[in-house]
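Chemist: okay, sequence plus prediction incoming.
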Amino acid sequence: MSNRRREIIEYIDKREPVEAGGEVSDQADRLTSIYDSDTYGLNAMRETLPSHCYKKIREVMATGSTLDPQIADMVANGMKEWAIKQGATHYCHWFLPLNGLAAEKHDAFVSIFPGEEKLLLEFSGMQLIKGEPDASSFPSGGIRSTWEARGYTVWDATSPAFIRREKNGAVLCIPTAFCSWTGEALDQKTPLLRSMEYVSNESLITLNLLFNETHKRVFPTLGIEQEFFLIDRKFYLARPDLVNCGRTLIGARPPKGQEMEDHYFGTMNSRIISCIQEVEWKMWRLGMPLKTRHNEVAPGQYEVAPIFERANVAADHNMMLMDILKSVATKHGLVCLFHEKPFAGVNGSGKHNNWSLSTDGGSNLLDPGHTPSQNARFILFLTAIIRAVDIHADLLRASVAVPGNEHRLGANEAPPAIISIYLGKELDTVVNNIINSTDIQAPTSDDMNLGVSGFPPLPKDSTDRNRTSPFAFTGNKFEFRAVGSSQVVNFPCIVLNTIVAESLKYIRDSILSEMKNTNRQTAFNKVIKETLSAHNRVIFNGDGYSDEWKDIAKSRGLQNLPTTPEALVNINSEKNIKLFKESSILSPVELESRQEILFEIYNKSIKIEANSLYDIISTLVLPSCFQYQKSVADSLNSIMPFLQSQKSFCQPNAQFSLLSELVEAINNLTESNQKLLNLIKQSKETKSEHELSFFLNQTIIPAMNDVRKYSDHLETIIDDSIWPIPKYSEMLFLR
């Protein structure tokens, strides 16, 4: 193989796992003492704040109520003193602009005493509550011009501040929202908090008016399963496509992929587990309840998952997790890949969002009931969700429309682009019974008999799991499986919160309207039956990968939107503008800006990929092909005099055939690469981001696929010692 690839493999062979050291190697009983120690949560507040101040800030965190500005200075001082003890010299407002990453600007606590050259450490309530980063260079979708720079960050008191430790110090990170000087949301968090309040209010009113339940708050909760790949960093640095695009643009299928199904839940490699253990301890210190880790289906693919948290905290923790996975992987000589499909031919990565609604008292509203009242409550919320998903399937699909998901949705590891709901056999029977006006039975839990003596009886879940469903009920929550692994989870959650809240309002108002003419029970039954009858088309419990389902979905009138541009055009439809405007989640301007930004991100991603592919082929692949072509031709030339003098000697047909195949394949690759370049130039002539997205999708991507086809074929016949970049069999299997 090439010298560079050989050097990388020899390095990996000799490398020892990095010792994480410190608490990672200590006894597990230390976990309870260090958990949450790097966050300014309730424990730290209790120790640093006056009792009356602690009670007020605790109420804000528990209920989302408005913070009293009078206690802001006390909280800021307590937070500063705590952070300094943790080694922090700086603070930052940590926020999520619309570029898919976290942003921060560091300010030191230092100040100068007036009239003296004496250094002070200060942090005021105003500095805690409000910041002013430059807003000009963040994506705004036309809301702000580059010369209009003012933007504000506003403290989210419901998500704890945290310490981020670096080798030479620490920074206090304060989760905040981010808005423009003119008041529009420029971030992922502001509309998420609005949607959480909206779904809470509609749930509270519904519970109070229809079930006589009184609660202070209802919270959407998330449990976010994060999938990712880990490969050796030296392989990564030798692949320009991974460096520039996060995925491999070329690469022949290796002799072995995932067909042996031996990686899933297999024993974890010692180097990998050392890396993930260090990540876990860092996240535990940050208060994220990481619980699960395991090998995923594809070689080199892994998953970690936490216990459920409130949606905004879970979203913040997931962004922190992705950042720490990347930094810790680098320390261990690895690279963490979050792209949805970094390697063709093996499973891609998702971010399954397990979503539910919970009261402030801890009651899960998606738990099937044990009493008639609880069961009626469950059926109502279930009906609202079914209606919401059916009416707003276009929005749910658009919420996961990112470039990487085009390669993943509909493949063998991800749900299809057709949005549907999986309920399971028992719950589906309940829904059908309601529609058909037969007896309604609450879902039950039987015992499973495994047929082995000595095994205890196991409670049987009321639903199975369905990997092919984008939105599956899994016992007491819905799993939104279509979210991409690289995504910020906020927008999918915003959509879910908003459409369910709107649906709750519709069903509640319909029942109350019916109650003017009949009793509550009759009104309830009538509205639930009519709603389920109108929207049960979105329920599908079969194989979502099958061609049969595509035909069934089409006959039901369900949309199939396989590409990102097709999904994004629906965001600012009249229906969706009305939905977000009436709920005060996103104004028409804010909604349009998000659509524009998503188009821009898609277009820039595809253009970067196209240009990267052209460069890789031109500067790496083709020179190697020409070198090998020359060596084959030279070998033929070297024996031609002998063949001419020995007429009866066997002809080197294999070499002639190989040279012919090489010449043809190289010509095809050269021509397809030139065609790609011409289309890249042509793409600059399109006028709008919308038009460009369809041009890229319909012309550039097929051209890239052609280039890849010819390049991957050449990889299988070029001398291994000449091929210039690491191969799949090396990157996926060598640790």
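Modeler: Thanks, I have the structure now.
Chemist: CA only for contacts and neighbour counts going forward, please
Modeler: Will do.
Chemist: my guess is residue 244 is in a helix, correct?
Modeler: Yes: assigned with DSSP: H, G, I helix; E, B strand; the rest coil, residue 244 falls within a helix.
Chemist: do you know how far it is from residue 349?
Modeler: 19 Å (CA to CA, to the nearest Å).
Chemist: so which of these two has more stuff around it?
Modeler: residue 349 (31 against 14; other CA atoms under 10 Å).
Chemist: next up, the contacts around the residue lying closest to that one once chain neighbours are set aside.
Modeler: Nearest non-adjacent residue to residue 349, counting by CA to CA, 6 or more residues apart in numbering: residue 340, 4.7 Å away. By CA atoms under 8 Å, 6 or more residues apart in numbering, the residues touching residue 340 are 348, 349, 350, 404, 405, 407, 408, 484, 485, 486.
Chemist: for residue 615, state which of the residues you listed is nearest.
Modeler: residue 404 (20.8 Å; CA to CA).
Chemist: pretty sure that closest one sits against residue 483.
Modeler: No: in this structure residue 404 lies outside contact range of residue 483 using CA atoms under 8 Å: 10.6 Å.
Chemist: tell me which element the residue nearest to residue 349 falls in.
Modeler: Under DSSP states H and E, no helix or strand contains residue 340.
Chemist: how close does residue 417 sit to residue 594?
Modeler: 21 Å.
Chemist: mind putting the contacts of residue 340 into JSON lines with distance to residue 622 and secondary structure?
Modeler: Listed next are the contacts of residue 340 as JSON lines, based on distance: CA to CA, whole Å; DSSP: H, G, I helix; E, B strand; the rest coil:
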{"residue": "348", "distance to residue 622": "29", "secondary structure": "coil"}
{"residue": "349", "distance to residue 622": "31", "secondary structure": "coil"}
{"residue": "350", "distance to residue 622": "34", "secondary structure": "strand"}
{"residue": "404", "distance to residue 622": "27", "secondary structure": "helix"}
{"residue": "405", "distance to residue 622": "30", "secondary structure": "helix"}
{"residue": "407", "distance to residue 622": "26", "secondary structure": "helix"}
{"residue": "408", "distance to residue 622": "29", "secondary structure": "coil"}
{"residue": "484", "distance to residue 622": "34", "secondary structure": "strand"}
{"residue": "485", "distance to residue 622": "33", "secondary structure": "coil"}
{"residue": "486", "distance to residue 622": "32", "secondary structure": "coil"}
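Chemist: adding another structure so you can compare the two:
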Amino acid sequence: MSGLRFKAVEAAISRLDSIKTREKIKPSQDFGRNVFTTSKMKDYLPKNAYEELIETVDAGRSISHDLAEHISQAMKSWAIGHGATHYTHWFQPLTGATAEKHDAFFEPLPDGSAIEKFTASALVQQEPDASSFPSGGIRNTFEARGYTGWDPSSPAFIFETGGSKTLCIPTIFVSYTGEALDYKAPLLKTMNALDKAAVDVAGFFDKSVTRVFASLGIEQEYFLVDLSLFNARPDLQFTGRTLFGHMSAKGQQLEDHYFGAIPERVLAFMVDLEQEALKLGIPLKTRHNEVAPSQFECAPMFEEINLAIDHNQLLLNLMDQVALRHKFKVLIHEKPYADINGSGKHNNWSLITNTGINLLSPGKTPKNNLMFLTFFVNVIKAVHEYADLLRASIASASNDHRLGANEAPPAIISIFLGSQLNAVLDEVETARVAKKVKSENMLWHGIPKIPELQLDNTDRNRTSPFAFTGNKFEFRAVGSSANSAEPMTVLNAIVANQLIEFKSEVDKQIKKGTKKDLALLNVVRKYIKESKAIRFEGNGYSQAWEDEAQKRGLSNIKTTPKALDVYVSEKTEKLFEKLNIFNKREGEARHEILLENYFKKIQIEARVIGEIVNSLIAPAAFDYQNDLIVNVKGLKELGFKDGAYSSQLNLIERISSHINTILVDAEAMRQERKKANVLEDMRDRAIAYDEKVKPYFDKVRYHLNKLEQIVDDRKWPLPKLRELLFVR
């Protein structure tokens, strides 16, 4: 098996001789080539149908059957004209991945010929087996019916893979009884709730605002590893992370990877990825090296939240596909390697009006400034009121490894605003008028030949899970493998709810005779006082902050099973039912699904540990130990004194000690798994895996990493971290 390791390393090194960079074409020429955009519909739809579509979408109404028939024919003509042979409803079940079932356009005729056929009913609705996806008990094996339903707000696209082209139609996924079984349906509901609530509050300032939508930019961090090395690590294959491995002598301590020159082979992958993404309308803008070795980031332009999330999920599929062409594997696990930075999916969220105003951008007039403060403070208040729910929205087995370490934010939800905006809120809290939010012309200057550089109105705090960054909030705690729909559904919902509460309180004061601006300020000032505890400007990694957070009454829920409890709390159930996001049954089902997902991932990791220990590590250690024993026997036979081979004896003893401890702990872990598996309550099972099974992971890792440093390198069966991180 050790031979496989060296063959993998050799294969990875040989890739450098065959790097091929695709010719970069002008992005604007290729952008959206494979997307059936509204502008393309104009060329395929009758004029009256096109006008009806635009009017219907703008008004947020449902598309009629007749219009859907027109669109289905237009979509078919466009797709077939671009080489598509099949179509699929593309949806996001609660597995964490996307799902699709392909059907051919062709249909045979009685005379033996065939035609290409695609109807309105095929566009609007399909029927996957709902009991085969996570449902939390909503669907049983004998109750399998579920439906995918077309989402017209996210355009259809053609996905090219394996030499074929498939028309993909973004859809929601619901059960026969109407409950959501996906990430998109609840998100769309919160978008509607947020739109209505924000428009109502914006009406205090600008009656021309008739629509407000959440804008989102998702920064995607990821690691790349050579495909041969990946295939030689069973833990990477089955869990997405290295369960063992002593850290390379050189890691990220020299801080020389971040924003460094992109390795040529990696750049070839990035160029290829960008071209494929642009064809699918994904507006990738940024690429760079991240902090850890072999860690990178790509980021798109901001888009409407539903489309941004669809594009991120599509991007993950695309990254896998393109990486294989370059003999890479993309790792999106939050912590694929211990002791260096993990990966996040930073969600940059803001609110935009139909008039083009960013409601989270400081204004230039007192009126606009009061509007900014209103929405700004309402977001802060919402996060303060529902911090535990926001924490639950980013909880997962993989993100638990990342939160609170190496640049990742802690499990304590807090908000960073920067000294300037904190001072503004402190001033507003005591002042009777809304003053202009200063954007001081503070400049860095005095460096010869360098232009003046203007400071932003906030600094950045990389330890903050939720930070204001000038005209948006950056939710940094979202994990790299997460579907952003989950945290964004929660954020949309809690802000919508807070804006509803705000309008109600302001209306009551106005009804009592208080002038509108003063009523607005009164409630804003009240919210500033009530939400002070959530604001924190310091180092989120420090023990001092944990102590301070406890004094402030902020939660610090470090593991997923307990973090998820808030999903079935009375407060959360009332919130979701009030906004028509989830009913009680749906909320409980989500809770059950997330718990099951957690324990199954830990269960898989435990099984992989047991398999690797018993079939790979122990044999390699015993093999080397036998070599040492033969060596000692030979020295004895040659008449060497005991002191001449004391080092070998010491190594033999150390190997025995480590391998014995590993085997004992692996068996003890297996016994704890057996106990956990028979627990009927899903929460009890998840907590048992968290508290009884998972602690053995670090115990086994410690001793196995010690063995890695002792055993002959030629006999060690698994690619080492120095190879995984630096052979690229």
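Modeler: That came in fine, so what should we check first? Just so it is clear, the model here is predicted, and its values are computed rather than measured.
Chemist: corresponding residue for the residue nearest to residue 349 of structure 1 in structure 2?
Modeler: Aligned against structure 2 by TM-score structural alignment, residue 340 of structure 1 finds its counterpart in residue 334.
Chemist: again with residue 448 of structure 1
Modeler: So, by TM-score structural alignment, residue 448 of structure 1 is matched to residue 443.
Chemist: counterpart of the lengthiest helix in structure 1 in structure 2, which residues?
Modeler: When structure 1 is parsed with DSSP state H, its longest helix is helix 653-683. Mapped onto structure 2 using TM-score structural alignment, helix 653-683 of structure 1 covers residues 646-676.
Chemist: ok, stretch 297-304 of structure 1 next?
Modeler: Residue span in structure 2 matched to stretch 297-304 of structure 1, by TM-score structural alignment: 291-298.
Chemist: please apply the same query to stretch 541-558 of structure 1.
Modeler: So stretch 541-558 of structure 1 sits over residues 537-554 in structure 2, by TM-score structural alignment.
Chemist: contact partners of that stretch?
Modeler: Contacts for stretch 537-554 of structure 2 (CA under 8 Å, 6+ apart): 404-405, 409-410, 412-413, 415-419, 461, 463-464, 533-534, 555-556.
Chemist: type out the PyMOL command that picks the buried ones from those.
Modeler: Burial among the contacts of stretch 537-554 of structure 2 is assessed by 16 or more other CA atoms under 10 Å; the matching PyMOL selection reads:
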select buried, resi 404+405+409+410+412+413+415+416+417+418+461+463+464+533+534+555+556
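Chemist: tell me which helix or strand residue 601 of structure 1 sits in.
Modeler: Counting by DSSP H and E, residue 601 of structure 1 is found in helix 588-616.
Chemist: then residue 297 of structure 2?
Modeler: With DSSP H and E as the test, residue 297 of structure 2 turns up in strand 295-300.
Chemist: mean shift of that strand relative to structure 1?
Modeler: Compared with structure 1 after the fit, strand 295-300 of structure 2 shows a mean deviation of 0.4 Å (mean CA distance after the TM-score superposition for structure 1).
Chemist: go on, stretch 70-79 of structure 2?
Modeler: Mean for stretch 70-79 of structure 2 is 0.5 Å (mean CA distance after the TM-score superposition for structure 1).
Chemist: residue range for that stretch in structure 1?
Modeler: With TM-score structural alignment as the criterion, stretch 70-79 of structure 2 aligns to 74-83.
Chemist: other residues contacting that stretch?
Modeler: Here stretch 74-83 of structure 1 has contacts from 40, 44-45, 48-49, 53, 122-125, 128, 163, 172, using CA under 8 Å, 6+ apart.
Chemist: run the last query once more with 7 Å
Modeler: Stretch 74-83 of structure 1 has contacts (CA atoms under 7 Å, 6 or more residues apart in numbering) with 40, 48, 49, 123, 124, 125, 128, 172.
Chemist: can you list those in CSV and add secondary structure and neighbour count?
Modeler: Formatted as CSV, the contacts of stretch 74-83 of structure 1 follow (DSSP: H, G, I helix; E, B strand; the rest coil; neighbours: other CA atoms under 10 Å):
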residue, secondary structure, neighbour count
40, strand, 26
48, helix, 20
49, coil, 19
123, coil, 21
124, coil, 15
125, helix, 16
128, helix, 25
172, strand, 30
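Chemist: quick one: which two of these are the most distant?
Modeler: In those, the most distant members under the criterion CA to CA are 49 and 172, with 17.4 Å between them.
Chemist: so which bits of stretch 493-507 of structure 2 are buried?
Modeler: Buried residues in stretch 493-507 of structure 2 (16+ other CA under 10 Å): 493, 494, 495, 496, 497, 498, 499, 500, 502, 503, 506, 507.
Chemist: returning to what we had before: in the match of helix 653-683 of structure 1, what's buried?
Modeler: 648-649, 651-652, 654-656, 658-659, 661-663, 665-666, 669-670, 672-673, 676.
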